[in-house]
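Novice: quick one, fold the following:
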Amino acid sequence: MTIPEIPAKIPSPPTTGGERAMLEGWLEQHRAVLAAKCAGLDDAQLREASVPPSDLTLMGLVRHMADVERGWFRRVLAGEDAPPIHYSDDDLDGDFRVTEQDTFEAAYATWQHEIERAREAAASRSLDDPNLGAHRSGEDFNLRWIMTHMIEEYARHNGHADLIRQAIDGATGD
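Specialist: Below you'll find the predicted structure:
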């Protein structure tokens, strides 16, 4: 299976410019890094956990990030009725759990859809605009905070992806 849109080159964020361009650049870079960590692997490899007892997989990370994009940009920022995709109140880690029936093609397509919807939700908003939806904490968040949090979320999970990918085939790097 060939997954479209996985970048041949990881985009670099701008080294000069405004705050929004920097935030968007770093977020796009981290999105591309996770995609690149998955490139060239088959579904079985993408379901492979790095070290027991962890069940963390590259496919699980992609599913998780689809839900994270959806939650922060669509539910919290835009106030949309967008329920979780891969987890539930009964299984909060369901996004990380993959089965033999789960495919990377489906996980990747869902993730890319949620990224596109996130871009749309943020496009017309100022970094200072508050959220329109509710967060479970009851706190308010502006777009600046959400984008910064998303960069942190991807950075943390891209570190996991580095280790998982290295355990699968020895590949290292961005």
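Novice: use CA for all of it now, contacts and neighbours both
Specialist: Will do.
Novice: does Leu127 touch Arg144 like I think?
Specialist: Yes - under the criterion of CA atoms under 8 Å, Leu127 is in contact with Arg144, at a separation of 4.7 Å.
Novice: now do the buried residues in the helix or strand encompassing Ala106.
Specialist: Element membership for Ala106, per DSSP states H and E: helix 104-123. When burial is assessed from 16 or more other CA atoms under 10 Å, helix 104-123 yields the following buried residues: 104-105, 107-112, 114-115, 117-118, 121-122.
Novice: tell me how far that helix lies from the chain's centre.
Specialist: 9 Å (CA atoms, centre = their mean, to the nearest Å).
Novice: residues touching it, excluding its own?
Specialist: Residues outside helix 104-123 that contact it (CA atoms under 8 Å, 6 or more residues apart in numbering): 1, 3, 43, 46, 59, 62-63, 65-67, 69-70, 73-74, 77-78, 143.
Novice: and the one helix or strand Asp162 maps to, which residues are buried?
Specialist: Asp162 belongs to helix 143-169 when assigned by DSSP H and E. Counting neighbours by 16+ other CA under 10 Å, one finds that the buried residues in helix 143-169 are 143-144, 146-147, 150-151, 153-155, 157-158, 160-165.
Novice: tell me the spacing between Gly17 and Ala66.
Specialist: Distance, Gly17 to Ala66, by CA to CA, to the nearest Å: 28 Å.
Novice: now the other sequence, so there's something to compare against:
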Amino acid sequence: MNEIQNWLQQLDQTTQEWLSQLDDDATEAELTWQAFPDGHSIGALLVHIAEVEAYWLHHIACGEPYQDLEGEVLHAEIDQFGIKWPTPPPHPLSFYKSLLVTIRERTKTLIGALDNPRHTALRGEREFTLAWLMTHVIVHEAYHGGQAVLLQLQQRNATR
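Specialist: So this is what the prediction gives:
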């Protein structure tokens, strides 16, 4: 297995680990629940994870035009440091999983087609290596995926 395939496998393993901890029977109310006004929700986190993967790996790494995800745009409205997360549209977990799968399949196609693990890409004037881009997306996803799992536990305990 080459470096690029190894990074893609790590990304898949990261996703499987946290996603398997979310209950498939999560309700739309649970997926849009925010512990406090403008706080994170599971649905917003899942859309954000998909958008960040598409932005950094499809757009920056591979030069694909950046497209909003099926009209479910949350990225532009998020202020992570000011903690302002919009309420996502109510959808079942299967919708969000499908979004993640669609983006991941595109990632595997685009990144898998790269033949140089030393590939670099520009964002403005700044150059990024493929290693940095893949690591950034893996760490970002693990961070927010863990938040999604914790939010589900927190929401269920808050409504008991």
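Novice: next, the TM-score between them, please.
Specialist: Their TM-score after superposition, calculated using TM-score structural alignment, normalised by the length of the second structure, is reported as 0.76; 148 aligned residues with a CA RMSD of 2.7 Å.
Novice: circling back to that earlier point, mean deviation of the helix holding Asp162 of the first structure from the second structure?
Specialist: For helix 143-169 of the first structure, the mean distance to aligned residues of the second structure following superposition is 1.5 Å (mean CA distance after the TM-score superposition for the first structure).
Novice: mind giving me the packing neighbours of that helix?
Specialist: Applying 3 or more CA pairs under 8 Å, 6 or more residues apart in numbering; DSSP states H and E, we find helix 143-169 of the first structure packed against helix 19-38, helix 58-69.
Novice: nearest to Gly170 of the first structure, of the ones you listed?
Specialist: helix 19-38 (11.4 Å; CA to CA).
Novice: and that closest one, how far from the second structure on average?
Specialist: Compared with the second structure after the fit, helix 19-38 of the first structure shows a mean deviation of 2.7 Å (mean CA distance after the TM-score superposition for the first structure).
Novice: that helix versus helix 58-69: what angle between them?
Specialist: Angle between the axes of helix 19-38 of the first structure and helix 58-69 is 160 degrees (criterion: axes from the mean of the first three to the mean of the last three CA atoms, to 10 degrees).
Novice: helix 19-38 of the first structure packs against which elements?
Specialist: With contacts defined as 3+ CA pairs under 8 Å, 6+ apart, the secondary structure elements packing on helix 19-38 of the first structure are helix 58-69, helix 143-169.
Novice: so which of these gets nearest Asp93 of the first structure?
Specialist: Of all those, it is helix 58-69 that lies closest to Asp93 of the first structure, at 8.5 Å by CA to CA.
Novice: which part of the second structure matches the closest one?
Specialist: Against the second structure, the aligned range for helix 58-69 of the first structure is residues 42-53 (TM-score structural alignment).
Novice: what's the mean gap between that stretch and the aligned bit of the first structure?
Specialist: Once superposed with the first structure, the aligned residues differ from stretch 42-53 of the second structure by a mean of 0.8 Å; criterion: mean CA distance after the TM-score superposition for the first structure.
Novice: same question, stretch 97-112 of the second structure
Specialist: Relative to the first structure, stretch 97-112 of the second structure is 1.2 Å off (mean CA distance after the TM-score superposition for the first structure).
Novice: in the first structure, what stretch matches that stretch?
Specialist: Alignment of stretch 97-112 of the second structure against the first structure: residues 108-123, by TM-score structural alignment.
Novice: go on, stretch 134-154 of the second structure?
Specialist: Taking TM-score structural alignment, stretch 134-154 of the second structure hits residues 147-167 over in the first structure.
Novice: what's in contact with that stretch?
Specialist: For stretch 147-167 of the first structure, the external contacting residues (CA under 8 Å, 6+ apart) are 23-24, 26-27, 30-31, 33-34, 37-38, 49-50, 56-58, 61, 65, 69, 171-173.
Novice: just the buried residues from those residues, in PyMOL please.
Specialist: Taking 16+ other CA under 10 Å as the burial criterion, the selection of buried members of the contacts of stretch 147-167 of the first structure in PyMOL is written as:
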select buried, resi 23+24+26+27+30+31+33+34+37+38+49+50+56+57+58+61+65+69
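Novice: residues contacting the spatially most central residue of the second structure?
Specialist: The structure's the second structure has its C-alpha centroid closest to Ile49; by CA atoms, centre = their mean the separation is 1.4 Å. If you count contacts by CA under 8 Å, 6+ apart, Ile49 of the second structure has them with Leu100, His140, Glu141, His144.
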